[in-house]
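Chemist: Sequence and predicted structure are below.
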Amino acid sequence: MRIRATVAAVSGALALSALAVPAAQADGPAPTRADVATIRQAAQAASAKAGSRVGGPYALNVSFSDFKIARTIKVGTTNRVSTSVTYTLTHGADVDIKAADFITDPIIYRGSFTAPDAWLLGDKPAKCTAVTATTATCKGTVDIYPGPGVHDLVNTDAGAWKAAAEATAFNGQDPSAEEFDITEVGYRSQSGLGGTTVQRYSKLTVNASPEPVKKGKPITVTGKLSRANWEDNTYRGYTGQPVKLQFRKKGSDTYSTVRTVTTNSTGELRTTVTAAGDGYFRYSFAGTTTTPAVNATGDFVDVR
């Protein structure tokens, strides 16, 4: 779930208002993601004033470590992608992580954490399990929706993302109440916890013809390398990319590289080889920072 840069800076609370944080035994209304966004913004604004927290939430006595997330996240054009995240939360004895209004989240972001180009978090807060009196293992998700009407990602978002985590202790305070006292709310965020690479899902096809073919005659091997376009929710050709043409003899489990072919302006591949024996042809793409590696399913050629 994405907060765009303009939203995060100006109206992050409104962007998340529909997503309520479930409360186990809260006496008052459950805090919402909008409430967390309000506290986050107040903490950043207060910290910007001579490095203090005057007029904002107090610095919650927590820290984060051992942040673990998939090295790569591959995102297509329509389906939600949910990636598990775990981390260790260390807290003071005065922090009640079991409270219904204690909320923590893993986050990935691009740019700086205080003024991100974009960031992503989960549909629901992380769940924490106490390990000792002052440490807990937390598990959450980062949820990405690439489909129409949501557009969590734009094409320039492909590449490296940084990791962070945050925690908010509302301590019974209700941000919607008239008597709300933000100085009674604790908040802490921590960036630089590692990162991941978000990639545009790739597809690769192959077709070898004619079939069957006489030994010594030419075989034309065509194909196409395409990848997700997050802005129009289609797959577009990946141009100017080196792709290996590989061959596996019938009865063998190993592919050998025949030559390297470069995709044209529409991502298409085409080359000609000489028929030597029965076997499978495939194209193999090694991948880039923005696009994952992919192999086409081998196409069998009967040589007579």
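Modeler: That came in fine, so what should we check first?
Chemist: going forward, measure contacts between C-alpha atoms and count neighbours the same way
Modeler: OK.
Chemist: where do the helices sit along this structure?
Modeler: Remark: helices assigned in the chain by DSSP state H are 5-10, 12-15, 33-47.
Chemist: to the chain's geometric centre, what's the distance from the shortest one?
Modeler: Offset of helix 12-15 from its chain centre (CA atoms, centre = their mean, to the nearest Å): 20 Å.
Chemist: can you list contacts of it?
Modeler: Contact with helix 12-15 is made by 3, 7, 33-38, as judged by CA atoms under 8 Å, 6 or more residues apart in numbering.
Chemist: now with 10 Å?
Modeler: Residues from elsewhere that reach helix 12-15 (CA atoms under 10 Å, 6 or more residues apart in numbering): 2-8, 32-41.
Chemist: Which PyMOL command selects the buried ones in these?
Modeler: The PyMOL command for the buried members of the contacts of helix 12-15 (criterion: 16 or more other CA atoms under 10 Å) is given here:
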select buried, resi 2+3+4+5+8+32+33+34+35+36+37+38+39+40+41
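Chemist: and the nearest residue to Val294 once chain neighbours are set aside, how many neighbours does it have?
Modeler: Once flanking residues are discounted, Val294 sits nearest to Phe285: 5.3 Å by CA to CA, 6 or more residues apart in numbering. Neighbour count for Phe285, taken as other CA atoms under 10 Å: 21.
Chemist: mind listing what Phe285 touches?
Modeler: 202-204, 225, 241-245, 260, 291-296.
Chemist: okay, now the one to match up with it:
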Amino acid sequence: MRIRATVAAVTGALALSAFAVPAAHADEVEGDTKISNVVVNGGKPVVATATGAKNVTVTFTATDDSGIDWAQPILYHGSSIEKSDSGAVANSRDGSAKCTKVNATTSNCTATFTLKPRENLINSVAGTWKVWAIVAAKDGDYAQKDNAKSFKVQRLSKLTVDATPEPVKKGKTLTVTGKLTRANWESGKYAGYSGQSVKLQFRKKGSSTYTTLKTVKTDSKGNLKTTTKATVDGYYRYSFAGNSTTPAVNAAADFVDVK
């Protein structure tokens, strides 16, 4: 079988520093080995800054009636691990998972990965990533999954707001500006996020609830600008709902005193 060669190769290669994509084409199982309960980053999207490395932990359960010998997960972006985007693959730090025996048939496994801009993160790979995983049992059985779990890898977003003039007379017009930016993993900076719908929200002084006043779109440089009537003292903010490549973010509120 195809995977037999992979199992043998990986078993003997756990100490190797080099990583090669496994020669597997789809999920394969031999015997009763199972992979379950896969969790990436505690179940939360992985959000990476413009420059800093992001450590990602993957946990899963491995079972077989003979016990678990070893396991290895790999993170990748693409339609399959063999067709992963160039560079968008992450191997665990020591090339395998650390599996702790729960009982004679079950082990809990953990592996830590590092995602870093300009290495395995470029702007085009923001979005859905997958976990490739293989588990080998002590009796020679195995289980291999091309997509054991899907998860999001996102570009950190930032949002600002500024309402003027301050203070303002009741009934007069406020101009509310701001900017939506997100991490550019290729330049190592934060760039304006154009064409995005952002809500202008208001919270009355003494209240804990924001009300949406209107929706504004960012311009070609991520800038926001709109107007609204001043009625009472309160806080203004912009709020971005986020999407598959970029997390939601709220601007720090700007208080306006109405005279």
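Modeler: Received the coordinates, thanks. The structure presented is a predicted model; accordingly, all values stated were derived computationally and were not measured.
Chemist: Looking at the helices of the first structure, which is nearest to Asp152 of the first structure?
Modeler: Smallest distance to Asp152 of the first structure across these (CA to CA): 11.7 Å, for helix 5-10.
Chemist: Give me the aligned partner of Asn233 of the first structure over in the second structure.
Modeler: Mapped onto the second structure by TM-score structural alignment, Asn233 of the first structure lines up with Gly188.
Chemist: ok, now which ones touch its match?
Modeler: Counting by CA under 10 Å, 6+ apart, Gly188 of the second structure touches 49-52, 117-118.
Chemist: Next: Ser197 of the second structure.
Modeler: By CA under 10 Å, 6+ apart, the contact set of Ser197 of the second structure is 215-218, 224, 239-242.
Chemist: if you set the cut-off to 8 Å instead, what comes out?
Modeler: Counting by CA under 8 Å, 6+ apart, Ser197 of the second structure touches 215-218, 240.
Chemist: Neighbour count says what about those residues? Which are buried?
Modeler: Burial by neighbour count, judged by 16+ other CA under 10 Å, picks out 216-218, 240 from the contacts of Ser197 of the second structure.
Chemist: For Gly43 of the second structure, state which of those is nearest.
Modeler: Using CA to CA, Phe240 comes nearest to Gly43 of the second structure of these, at 21.5 Å.
Chemist: From Val161 of the second structure, how far out is the closest one?
Modeler: Distance from Phe240 of the second structure to Val161 of the second structure, counting by CA to CA, to the nearest Å: 12 Å.
Chemist: try Cys109 of the second structure
Modeler: As judged by CA to CA, Cys109 of the second structure and Val161 of the second structure stand 44 Å apart.
Chemist: Could you check which of the two has the larger neighbour count?
Modeler: The neighbour comparison of Cys109 of the second structure against Val161 (other CA under 10 Å) goes to Cys109, with 24 against 21.
Chemist: Is the more buried one in contact with Ala62, as I believe?
Modeler: Yes. Using CA atoms under 8 Å, Cys109 of the second structure makes contact with Ala62 at a distance of 7.1 Å.
Chemist: sorry, back to before: adding distance to Ala70 of the first structure, write the helices of the first structure out as TSV.
Modeler: Output for these, formatted as TSV (distance: least, CA to CA, whole Å):
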stretch	distance to Ala70 of the first structure
helix 5-10	24
helix 12-15	26
helix 33-47	25
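Chemist: quick one: which of the ones you listed is nearest Ala164 of the first structure?
Modeler: With distances scored as CA to CA, the stretch of the helices of the first structure nearest to Ala164 of the first structure is helix 33-47 (13.2 Å).
Chemist: chain center to that closest one, what's the gap?
Modeler: Mean-position distance between helix 33-47 of the first structure and its chain equals 23 Å (CA atoms, centre = their mean).
Chemist: what does stretch 189-199 of the second structure give?
Modeler: That offset, for stretch 189-199 of the second structure, works out to 18 Å (CA atoms, centre = their mean).
Chemist: what about that stretch, start to end distance?
Modeler: 25 Å.
Chemist: What residues does Glu186 of the second structure make contact with?
Modeler: Counting by CA under 8 Å, 6+ apart, Glu186 of the second structure touches 117-118, 122-123.
Chemist: ditto for Pro218 of the first structure
Modeler: 272-275.
Chemist: before we move on, what about Tyr283 of the first structure?
Modeler: Contacts for Tyr283 of the first structure were tallied using CA under 8 Å, 6+ apart; they are 204-206, 223, 243-246, 295-296, 298.
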